[in-house]
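>>> Generate a structure from the sequence data that follows.
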Amino acid sequence: MTEVRIGIVLYPGAQRSAAMGLEDLFHVADRMTPNAGGGGQRLHVRMIKADDGAEALQDLPGSSADQCQVLIVPPSLEAPISSEAASPIAHWLRARHAAGTVLASVCGGAFLLGETGLLAGRAATTHWAYADAFRARFPEVDLDPDRLVIDGGDILSAGGLMSWTDLGLKLIERFLGPVVMGKTAQMMLVDPPGREQRYYSGFSPRLSHGDAAVLKAQHVLQASEGKEARLATLAAEAGLEERTLLRRFQKATGLTTTEYAQRLRVAKAQELLQFGRLPVERVSWEVGYADPGAFRKVFHRIVGLTPREYRRRFHA
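The predicted structure follows:
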């Protein structure tokens, strides 16, 4: 059997529980291989200590770290790593990628991958709560925080703190096959890949964009939970012509006024579905949709689940 070497990079602030969880996940998968048929490959996992930045990494060239087929940057419970702290590790990761190593990140670990410059022009994801900060720091990246895992072949990224399970299963499927992946998910009692981050994320409107007129329109939308979305009303409150408001609103928030209102209504609907017992038709009415069919379509487009599916999954 050939050996697939996977390195987990312990950078400053890395979440040790996620790193050890990934290690355990790969060990479980490896034990499944002889009985499940894994294409003649085995997984070998090692922790790569990069907490001390360049000094730690200078000891790695020529070691098994440089021989890893995959390097994973785990999440962090702290704020995203700074550019200064990330620089030596990012340089090393870029060199490893150039030598053929697959790179992967989880949650805030995407900021370290972003510092390599390798994500420019590519799709990536991170925790939805970091979306604005990530876009501001790496505007050249095609960020999609609705996705839980984005597999770009040589670079993978996963969204939330616990999405290390999804990333790990993706890699298990790649190297050991779908049978081993399925058995590993079953043993670990975790869902196989296929979830989306938007199932779990809330709507976090951009409010620090600095456009005072747009902010006034946002306050009207927020106060009415998206029900007051008439362009004439919003433009009057903002003191702008309607076309000017539309242009500036989208530039400031990343959404049209209609999309913004829809997200506010859906966020309220999620709350009612999760904590209440109103039928879906009544929830539709409560959030401003007279047509339940239209409500279902908007809800599914934004959340990725139907209202009933969302209630079954998340009802308290």
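
>>> alpha carbons only for contacts and neighbour counts from here, please
Noted.

>>> So residue 48 lies in a strand, does it not?
Yes: the assignment for residue 48 by DSSP: H, G, I helix; E, B strand; the rest coil puts it in a strand.

>>> OK, contacts around the closest residue to it other than its chain neighbours?
Nearest-residue entry for residue 48: residue 9, 4.8 Å, with adjacent residues in sequence omitted and distances by Cα to Cα, 6 or more residues apart in numbering. Contacts for residue 9 were tallied using Cα atoms under 8 Å, 6 or more residues apart in numbering; they are 47-50, 71-74.

>>> which among those end up buried?
Neighbour counting with 16 or more other Cα atoms under 10 Å marks 47-50, 71-74 as buried within the contacts of residue 9.

>>> Show me where the stretch 1-150 of the chain has its helices.
Taking DSSP state H, counting those that start in this stretch as the test, the helices found in the stretch 1-150 of the chain are 16-36, 54-57, 83-98, 110-115, 131-137.

>>> and this one, so I can compare the two:
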Amino acid sequence: MTNTMRNTTIQDFKVALVNYPGAQLAAIEGLADLFLVASRKSMSEGGGQVIIQRISAPLEAAFDAVIFPPSLDGARGTGEDKLIAWAVGQHQRGARLCSVCAGAFWLGHAGLLTGRPVTTHWALEDEFRAAFPAARLCPEHILIDDNDIVTAGGLMAWVDLGLFLVGLWGGQALVSATARHLLVDPSGREQRNYRSFRPNRAHGDAAILNVQHWLEAHPDGAASVEQLAAVAGLSGRTFLRRFQAATGLPPSTYAQQLRVEKARGLLERTRNPVAQIAWAVGYADPSAFARVFKGVTGLSAGEYRRRFGTVRMGRGLHST
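Coordinates of the predicted model:
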């Protein structure tokens, strides 16, 4: 990759934006605008352009990249869809196939994700894993580049995907120029910065649900398996088996995720010092809390508060 813009020896970059039924139009038009900005800046330096085509039915033309955007109405595609067969043909001709958010389902139905690292919106994790168990889902990432397959996470991750493709085609200098023009951050985001812990409570196991409610009410307690099993009215071995089956997590991981989620809320809504928040969610050692919080969210507690805090910090007040 070069740090200068492309010159006239570089060919134009042809991109298909798949306008499938239910596709998010804002993403399609936003990507078109992003590529237009990049094209204008490239051509002003004597370089090529990104040629965009919105596709709602199969075409004979060959593309360098094919993008399946997000969907706001639950559209997921099926293996019988003609657009999926067309995308497979484009892939076989050398196109890089890309998706944003639920667009990854279309790539999955195309049979292209077996053994592949892939991301989608973190809230779609369970649905995606059930549909495509052979894919290596990594929902903590905003974007995963697997060479001929590129997937991006949440609804607005089309910005990350668009800038990534601009970089592949035109180099980092063009990415920077495009990002500055659009007033967006060209890098550094991860989905885990935004991801919330949403435990399953619809599993139908009343004993385990009782433990989940108890943990919600006692985030500052370092409960042992024996104590939690007593809350459930079960033996330790039976409790562990049923808790894992109901929630998908061992009790220790579940409790850790729950504490971090409660810490997120306190960082967002209060001015309380980080050490006080650590204590409130069960960490007597602030350094241990700092390690766990960053491991789960990808940000330090102070960085998280600066990015997502809803309470303005007054003079003389500090987040740590």
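
>>> Please state their TM-score.
The pair, once superposed, lands on a TM-score of 0.89 when counted by TM-score structural alignment, normalised by the length of the first structure; 301 aligned residues with a Cα RMSD of 2.0 Å.

>>> Residue 163 of the first structure is nearest to which of the helices of the stretch 1-150 of the first structure?
Nearest of those to residue 163 of the first structure, taken as Cα to Cα: helix 16-36 at 9.3 Å.

>>> mean deviation of the closest one from the second structure?
Compared with the second structure after fitting, helix 16-36 of the first structure deviates on average by 1.2 Å (mean Cα distance after the TM-score superposition for the first structure).

>>> What lies in contact with that helix?
8, 10, 42-43, 45-47, 74-75, 162, 164-165, 168, 172, 176, 179-181, 183-184, 188.

>>> So how do I select the buried members of these in ChimeraX?
Buried members of the contacts of helix 16-36 of the first structure, defined by 16+ other Cα under 10 Å, are picked up in ChimeraX with:
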select :8,10,42,43,45,46,47,74,75,164,165,168,172,176,179,180,181,183,184
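
>>> so of the contacts of helix 16-36 of the first structure, which ones are in strands?
Counted as lying in strands by DSSP state E, out of the contacts of helix 16-36 of the first structure, are 8, 10, 42-43, 45-47.

>>> Closest one to residue 210 of the first structure out of these, please.
Of all those, residue 210 of the first structure sits closest to residue 10, with 36.9 Å by Cα to Cα.

>>> still on that earlier bit, out of the helices of the stretch 1-150 of the first structure, which is closest to residue 153 of the first structure?
Using Cα to Cα, those put helix 83-98 closest to residue 153 of the first structure, at 11.8 Å.

>>> Do you have the helices of the stretch 201-316 of the first structure handy? List them.
Secondary structure of the stretch 201-316 of the first structure (DSSP H, counting those that start in this stretch): helices at 212-223, 231-238, 242-253, 257-275, 280-286, 292-303, 307-314.

>>> Show me what residue 196 of the second structure lines up with in the first structure.
Aligned counterpart of residue 196 of the second structure in the first structure: residue 202 (TM-score structural alignment).

>>> actually residue 39 of the second structure, sorry about that
With TM-score structural alignment as the criterion, residue 39 of the second structure lines up with residue 30 in the first structure.

>>> and its match, how many neighbours does it have?
20 (other Cα atoms under 10 Å).

>>> Starting from residue 164 of the first structure, give me the distance back to it.
Distance of residue 30 of the first structure to residue 164 of the first structure, given as Cα to Cα, to the nearest Å: 17 Å.

>>> Check residue 91 of the first structure too.
From residue 91 of the first structure over to residue 164 of the first structure (counting by Cα to Cα), the distance is 23 Å.

>>> Can you find the partner of the residue nearest to residue 48 of the first structure in the second structure?
By TM-score structural alignment, residue 9 of the first structure lines up with residue 18.

>>> And for the nearest residue to residue 245 of the first structure once chain neighbours are set aside, the neighbour number?
Leaving aside its chain neighbours, residue 245 of the first structure sits nearest to residue 235 (6.1 Å; criterion: Cα to Cα, 6+ apart). Residues near residue 235 of the first structure, counting by other Cα under 10 Å, number 20.
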